[in-house]
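Engineer: Fold the stuff below for me.
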Amino acid sequence: MALRTDAPPAPGGPATRGCRPESARRRRRGYAAWGFALPFTVLFAVFMILPVGASLYMAFTDMRGADLRSPLAVNFIGLDNFVAAVTDPQFQQAAGNTVYFVGVAMPLTLGIALLLAALLNSGLTWFRSVFRVGFYAPVVTSIVAVAVVWRFLLQPDFGLINSALGLVGIDGPDWLTDPTWAMPSLIMLAVWRNVGFSMVILLAGLQGIPKDLYEAASLDGAGAVRTFRSVTVPLLRPTLLFCAVMTGIAYLQFFEEPFVMTQGGPLGATNSVAYEIYNQFGFGDYGLSAAMSYLLFVAIAILSFLQFRLLRPKN
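Structural biologist: From the prediction side, this is the model:
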């Protein structure tokens, strides 16, 4: 009678005993991973999840500064804060200013950044690093230092901009105190300060496009405009999408420019949604400011969705 050699090993046999150390090693690796992740998880929960949850709670209550000692004793008022925000003329003006700022500053920033990136990619090989640093320097410069420089540039009497305009017979406006010119002044500042970030990203994207495609387009008789439209733009879509989303998110939250330069004036011409949220929080109306912040979040989500729909790579 032949003995079977394919029978399963008995419990406690060599194969079973060999699995136990492997299972223990996997558990130890899992514990070690959680140990490394625990500090970040705790910090993320304390400084991100809990504040977001608290702000969401405040958005549906009538919490004010006097309620901080008993935050759970406030009244739940539903959507009243959201209704009060969208019907507030001051918030409506701030929303209009924000739309104006984003609608003008974002295309200017991306257009100038793409133009500069294309110029640096086509030539100036020896000075490319110098130009990248020069254009990127305002991005990392303190807004206070930038504000001092731009206040001097925009002075109505002795500022460099009005002095240059005077040389050609143009009487420059009072940039920061005229409601007509205050927002364009902040747009110029924002574009100058942020164009370097998109330029560096777009330059990296341009350098990643294979040169063979440009040579093939040239052999097919395509001109510069056709090559840019048919080769550069389609391959640059992921990079353009990234720059557009990041710029749109930053510009919808623009706060530093009016805070440092104009304090939202003159006559509310430079008041933004983020600056209005800051003001309402400073006034102690925490519920209303939280509701405004979530309205801003919805606007950011809608703009990002539209950008993904328009600029996503085409298969």
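Engineer: Please make it C-alpha for all contacts and neighbour counts, starting now.
Structural biologist: Fine.
Engineer: Double-check Ala105 against Leu186; I have them as touching.
Structural biologist: No: with contact defined as Cα atoms under 8 Å, Ala105 does not count as touching Leu186 (9.2 Å).
Engineer: These two: which is more packed in?
Structural biologist: Neighbours per residue, other Cα atoms under 10 Å: of Ala105 and Leu186, the larger number sits with Ala105, 25 against 21.
Engineer: Relative to Val233, how far out is the more buried one?
Structural biologist: Remark: distance between Ala105 and Val233 (Cα to Cα, to the nearest Å) = 21 Å.
Engineer: Then Leu108?
Structural biologist: 17 Å.
Engineer: what do you get for Gly287?
Structural biologist: Noted for Gly287: a distance of 45 Å to Val233, by Cα to Cα.
Engineer: Could you count how many residues lie near Asp178?
Structural biologist: If you count neighbours by other Cα under 10 Å, Asp178 ends up with 14.
Engineer: what's it in contact with, if anything?
Structural biologist: Counting by Cα atoms under 8 Å, 6 or more residues apart in numbering, Asp178 touches Pro266.
Engineer: Same check on Met188?
Structural biologist: Ala105.
Engineer: Isn't Leu240 up against Leu202?
Structural biologist: Yes: applying Cα under 8 Å, one finds Leu240 in contact with Leu202, separated by 7.1 Å.
Engineer: More neighbours: those two, which one.
Structural biologist: Using other Cα under 10 Å as the criterion, Leu240 and Leu202 rank with Leu202 on top: 26 against 23.
Engineer: Next, the structure of the following sequence, for comparison with the previous one:
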Amino acid sequence: MRQRTQTAYGFLSPYLLIFAIFWLWPIIHSFYLSFLSTRRQPWSFNPGMTWGRLTQDPAFYNALWNTLKILAIQVPVMLTLATLLAVLLNSTLLRARGLIRFAFFAPVVIGEAAYAAVFRLMFNDEFGIVNKTLEGIGLDAVSWFSNPTAAMSLIIIAVTWRWVGYNAIIILSGLQSIPQDVYEAATLDRVSPHQQFLYITLPLLKPVIVFCLVLSVIGSMQLFAEPYLITNLGGPGGATETLGLYLYKQAFLNLNFGYASAIAYTIAALAVSISILNLWLGRERS
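Structural biologist: Below is the predicted model:
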């Protein structure tokens, strides 16, 4: 038995070695860096310049507020749309369901740079199709890239567009696992489709929706590509700067790796805390 165990670990050893070098060691090393002042050579142990700075850095609090704002607005809207979309995609009246499902899932496959360029063109203040449409129906054009509220709305729209189909497919898999006998019995008891959705579908989908919620929370805490590519490094004036983008600026623009590591661990701690809270709120109660 012991020899078989050693043989199994022998086959696993190449993976474990790669795992330790490229995943485990960077995590440990970045935690060590979070206690170092890296602005000047030689680097020195100075937690006050990293962890201490977090408590009094207005730019960090601005990025944290923007991230939580996106999390509080975008994630509920996206999951609501994804749930409704999953119900529609599960309809037996829908033809070419496979093609339509792929069409809604396709935004995840598209490269971030490509879709960001399309959004910048669509929402361009001067010749974008969105402003042209607004003017065509008698509304004022919106300064999407110079107005802080409009820029934040643009980020929320872009992130929602990209991930709503992905979450809808996950929720759709949960829908298809619900036994049809439940709906047939409810129909015989003259329960309306609306009541079936509220009192049967949603409760049975709760574990899947909570799973999507946790994934969305983690993704929102790491949000980087959209504010970097669409609103040009979190503009205007840091109005769309997220924690992920602020970490990037500190690490690769300011070369302040110690402070960036402290921000990274703060992001991870916040994501884990919010996810655990969501799991606790979404747990099954007797």
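Engineer: Any idea what the TM-score comes out to?
Structural biologist: The TM-score (TM-score structural alignment, normalised by the length of the second structure) is 0.94; 284 aligned residues with a Cα RMSD of 1.5 Å.
Engineer: Quick one: residues contacting Thr227 of the first structure.
Structural biologist: 214, 217-218.
Engineer: ok, and those residues in the second structure?
Structural biologist: Of these, the ones still in contact in the second structure (both residues aligned by TM-score structural alignment, their matches' Cα atoms under 8 Å) are 214, 217.
Engineer: Now restrict the contacts of Thr227 of the first structure to buried residues only.
Structural biologist: If you count burial by 16 or more other Cα atoms under 10 Å, the buried members of the contacts of Thr227 of the first structure come out as 214, 217.
Engineer: and the most centrally placed residue in the second structure, what element?
Structural biologist: Centroid check for the second structure by Cα atoms, centre = their mean gives Gly219 as the closest residue, at 2.5 Å. Here Gly219 of the second structure sits within helix 202-221, counting by DSSP states H and E.
Engineer: residues in the first structure matched by that helix, start to end?
Structural biologist: Aligned by TM-score structural alignment, helix 202-221 of the second structure falls on residues 233-252 of the first structure.
Engineer: Buried residues of that stretch, list them for me.
Structural biologist: Of the residues in stretch 233-252 of the first structure, 235-245, 247-249, 251-252 count as buried by neighbour count, 16+ other Cα under 10 Å.
Engineer: Check the mean deviation of that stretch from the second structure.
Structural biologist: After superposition onto the second structure, the mean distance of stretch 233-252 of the first structure to its aligned counterpart is 1.0 Å, using mean Cα distance after the TM-score superposition for the first structure.
Engineer: I'd like the distance from that stretch to the chain centre, please.
Structural biologist: Distance of stretch 233-252 of the first structure from the chain centroid (Cα atoms, centre = their mean, to the nearest Å) equals 10 Å.
Engineer: Identify the residue of the first structure aligned to Tyr248 of the second structure.
Structural biologist: Looks like Tyr248 of the second structure aligns to Tyr278 there (TM-score structural alignment).
Engineer: My guess is that match contacts Met292. True?
Structural biologist: No: using Cα under 8 Å, Tyr278 of the first structure is not in contact with Met292; the gap is 9.9 Å.
Engineer: Leaving aside the residues adjacent along the chain, what's closest to Thr177 of the first structure?
Structural biologist: The shortest distance from Thr177 of the first structure to any non-neighbouring residue, by Cα to Cα, 6 or more residues apart in numbering, is to Pro266 (5.7 Å).
Engineer: That neighbour against Ala182, yeah?
Structural biologist: Yes: with contact defined as Cα under 8 Å, Pro266 of the first structure reaches Ala182; the gap is 7.4 Å.
Engineer: Compare neighbour counts for these two and give me the winner.
Structural biologist: Each of Pro266 of the first structure and Ala182 has its neighbours counted (other Cα under 10 Å); Ala182 has more, 23 against 17.
Engineer: wait, doesn't the more buried one sit right on Leu176?
Structural biologist: Yes: contact criterion Cα under 8 Å: Ala182 of the first structure and Leu176 qualify, at 4.6 Å.
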